[in-house]
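Asks: with the sequence up front, the predicted model follows.
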Amino acid sequence: MTLRSRFALAFAAIGAVVAVLVGALSYRAASDRVLAEIDRTLRSATVALAHAQEQGQQPLSSEVIAQAPELFPGPDRPGPGDEPERRLILQAVAVDGSATRVGGPPVTLPVSDAGRNLAASGEAGDTDIAEVVVAGRTYRRLTTALGENRGALQVAVQIDQTRHVLGGMAREIMAVSLAVTLVAAGAGRLVAGRITRRLVRLAEVAEKVSADGRGRFGTSDLPGGRDEVGRLSTSFSRMLGRIAAARDAQERLVHDAAHELRTPLTSLRTNATVLRRVAELSPQARDRLLEDVEGETGELAHLVDELVELALAGGHEEVEESVELAVVARRVARRVYRRSGRLVHVDADDSVVRGRPQGLERALGNLLENAAKFDPDGDEPIHVHIHRGAVTVSDRGPGIDADDLPRVFDRFYRADTARALPGSGLGLAIVRDVAEAHGGTVSAGPRPGGGTRIGFTVAGSRVQPGSGTD
């Protein structure tokens, strides 16, 4: 079932419930009011008859009863155009329960147990109202006790016409309720169509995206607006943009990785071909061949390791925590010294940032190892400066050409002067990904007096208050 149909059914159900409730309450109110008016007439007749008896100081007689219709006003008072059945039926009930018709149409009303009890022992003014059927006609009967062993008086009026009117009213209410339900269903379908139209367009775009194996899609046909659907469309558009960017980045990484892996693999394949004739080689040629194989294997392993690091650098698997950058820098400096023998001077404040400790350590380690690689025999230590979440590494190496500065953080990019050195061109790309994952940026430039100054920052909101003041 479509969402539009569900909306229509929901509107129809709500309309039906409201119409039925309103109709039932209206019918109940009308019925109660009509019957209350009839009961008022019956009580008025009873009071008038009892008053006539008291004035005459005589037992209730047919003569007194016959004069009762002239003693009170009311809607059921006989008049021009009234049917005889609408006249009041007057009946006296003796103490023993016997009934005597004393006025009105020739109809004998049955006496119920409640009427007998009122006639025999009821207090003056006690009443009982009931509806009885006599000869196929319905009457509303009021029995009133006269007290002091005087029996009771019954006054009744035919209500078939009233029931017919109320039945017609009930049928009209049912017809109106059905019409309201149909109108509510139609209005619900119309409104649902307007509401779901943009959702349908959004669903169509989502289906196109899921069916597009190449991941090429546009978002120009997404619905806009400031309501919930518009916000959903905006969020969905942003999500699609991120998916497209991630897909493009993935394709670039795959192409770049394939390009970089092709060189060592080609060299290894060539050396493997030569190894088939190893018996024909001189000892010196064999040694050079084995050294070449070992070097290419090492480069290949290093490239694979950096590809793994690059894939993990932008991930969110690592839990963020408070990281003291000075402690990380000193730990990385000791590791670089063990590996390369280069001294690293750390000048750091007490900056504490919220971030991923392994990612930050990897980024700082790549900067220091890069500096040690390009300045292996430098007399001056490598300098690390940390201030309020900004990390800068300075060396006295050959520096970076101005033409290469915009691309030093690109994946697999290597300047012409660095192609003879070991490396894959992924170290600084990892630094950039770590910085961006922490809301920061990267920078690179010449160092006054020669060398390079390169580093990264984290977002200011990640620097904990009170840190970075030393």
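Replies: Arrived safely.

Asks: going forward, measure contacts between C-alpha atoms and count neighbours the same way
Replies: Will do.

Asks: and stretch 440-453, what's buried?
Replies: By 16 or more other C-alpha atoms under 10 Å, the buried positions in stretch 440-453 come out as G440, T441, V442, S443, A444, G445, P446, R447, G451, T452, R453.

Asks: next up, a structure to set beside the first:
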Amino acid sequence: MSFRARIAVSAAAAVALTVIFASVLVYLVARQQLRAPVDEALATRAADISRQPLGVFETPGGDTVLAVRPEFGEARGYVQLVRSDESVLVPLRQDIRLPVDADVLAVAGNESAAYWKDLEVDGIHLRVFTFAFGPDAAVQVARPLTEVDKSLEQIGLFLLLIAASGVAVAAVLGLLVSRAALAPVTRLTEAAERVTETRDLSERIEMSGRDELSRLATSFNTMLAALEEATRAQRQLVADASHELRTPLTSLRTNIEVLASDRALPTGERSRLLSDVVEQLGEMTTLIAELIELARAEQQASDPEEVRLDLLAADAVERAQRNMPGVAFSSELEESVVQGVPSTIERAIANLLDNAAKWSPPGANIEVGVRNGEVIVRDHGQGIAEEDLPYVFDRFYRARSARGMPGSGLGLAIVRQVADAHGAEVVAEQAEGGGTRMVLSFRRAPAISAS
């Protein structure tokens, strides 16, 4: 059974239970209201009999009968006197005798109180009231419930029709409501099936409102967006790697083929080729590592924490000075606390320092500053041409002046990726007096106070 059908059945069952409960309650109230006049009339008649003695006379045939008002012995009511010796007297024209049992005899012997009872006598449904009369007798007064039963039968049929109609209407409304309520689930299912069939992660579900199903659709759209972004990053990694590795692999293969051939090489040529192979392998290793880092950063997000920007910069400067002794680093670091992921911020600062060292002449000074949530790196190299400034943070972009230098073209792209992930900003500009000034600013990111 489908979920929609289960909702409709549940709604119909709930309405059915409610209607049945209400119908039973209405039936009982109507039964009480219809039987009350009968009980009241019997109680009144019993009071009348108790206030005056019952006459007894003999018929010409020698039978002893009760002398009561004629109207009470007609079809509208019955009366019967029962003595403790089990003898019974009825009016002359009353052809129905009420059954006498131990309960009646107990009332006749003053051993039990008066009571009400329903009886079926000769196919007639009777309401009977039995009460004590004198020291050794009981009187039974009865009235037929035929009209009451007919009315109750009509009421019961009417309530049954109402209940059946209510259940049917509830089932139909349940189907309509479940169809409307489960429309987002249907769209979600169809979207999931289309994604499974077409592998198109750009599929989205249109939603409105703020209920649980809308939240489910929103979560599904968010999941699809995350999957689409992860797939895009994976494809970008493959495309970037295939594009950037093609040239060094070709060169590497050529050099290895020359070294593996039997051809005699000039003096020093073999050593030069081997040096080129080692250098190309190093560049490829760096390129692959940076490509993987870019892809990993796009797909994974760490929880931000309080970061001392000045301490991260100090660690990066110390490591850069150790790895690149050909240049000097001077730093002016003020205490600055930002919200972020320490490892990725430190990687971005290191890439800025590496880029500055690459463009600095031997013995040049690189100035590093941290203040007010900003990292400033300024070198004294040849600088970046005006037309190249808008593109220096693009993947694999290399200015004309840099195409003969080692590097993957991914270092500054990683810096911008880190900045974007933190809601920060990175810019490159020409510095006064030559060189380049790069600023990684976290001012736009959520700020926290330094302790």
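Replies: It's in. Keep in mind that this is a model prediction, so the values were computed, not measured.

Asks: follow-up on the earlier one: okay, and which of the buried residues of stretch 440-453 of the first structure map to helices?
Replies: Within these, no residue falls in helices by DSSP state H.

Asks: residue in the second structure paired with V205 of the first structure?
Replies: With TM-score structural alignment as the criterion, V205 of the first structure lines up with A191 in the second structure.

Asks: sorry, slip of the keys, the one I care about is L312 of the first structure.
Replies: Match for L312 of the first structure (TM-score structural alignment): R296.

Asks: D128 of the first structure too?
Replies: With TM-score structural alignment as the criterion, D128 of the first structure lines up with Y115 in the second structure.

Asks: surely its match touches F129?
Replies: Yes. Here Y115 of the second structure reaches F129: they are 6.0 Å apart, a contact under C-alpha atoms under 8 Å.

Asks: neighbour-wise, which of the two wins?
Replies: The residue with more neighbours, out of Y115 of the second structure and F129, is F129; 21 against 14, by other C-alpha atoms under 10 Å.

Asks: next one: the aligned residue in the first structure for I256 of the second structure relative to G103 of the first structure, how far apart?
Replies: Aligned counterpart of I256 of the second structure in the first structure: A272 (TM-score structural alignment). Going from A272 of the first structure to G103 of the first structure by C-alpha to C-alpha, to the nearest Å gives 131 Å.

Asks: for R194 of the first structure, same thing?
Replies: R194 of the first structure sits at a distance of 69 Å from G103 of the first structure (criterion: C-alpha to C-alpha).

Asks: who's more crowded, those two?
Replies: Neighbours per residue (other C-alpha under 10 Å) separate R194 of the first structure from G103, with G103 holding more: 23 against 12.

Asks: nearest spatial neighbour of that one, chain-adjacent residues omitted?
Replies: With sequence-adjacent residues excluded and distances taken as C-alpha to C-alpha, 6 or more residues apart in numbering, G103 of the first structure is closest to L90, at 4.7 Å.

Asks: please identify which helix or strand holds the one you found.
Replies: Following DSSP states H and E, one finds L90 of the first structure within strand 89-93.

Asks: how about A226 of the second structure?
Replies: For A226 of the second structure, the host element (DSSP H and E) is helix 212-260.

Asks: starting at the chain centroid, how far to that helix?
Replies: Chain-centre distance of helix 212-260 of the second structure: 33 Å, with C-alpha atoms, centre = their mean, to the nearest Å.

Asks: give the next helix or strand downstream of that helix.
Replies: Once helix 212-260 of the second structure ends, the next helix or strand along the chain (criterion: DSSP H and E) is helix 269-299.

Asks: read off where the strand holding L90 of the first structure ends up in the second structure.
Replies: Per the alignment by TM-score structural alignment, strand 89-93 of the first structure matches residues 78-82 in the second structure.

Asks: now the element after whichever strand or helix holds T41 of the first structure, going C-ward?
Replies: For T41 of the first structure, the host element (DSSP H and E) is helix 3-56. Once the chain leaves helix 3-56 of the first structure, the next helix or strand it forms, by DSSP H and E, is helix 62-66.

Asks: got the contact list for that following helix?
Replies: Under the contact criterion C-alpha atoms under 8 Å, 6 or more residues apart in numbering, helix 62-66 of the first structure has outside partners L49, A52, Q53, L90, V102, G103, G104.

Asks: all good on my end, thank you.
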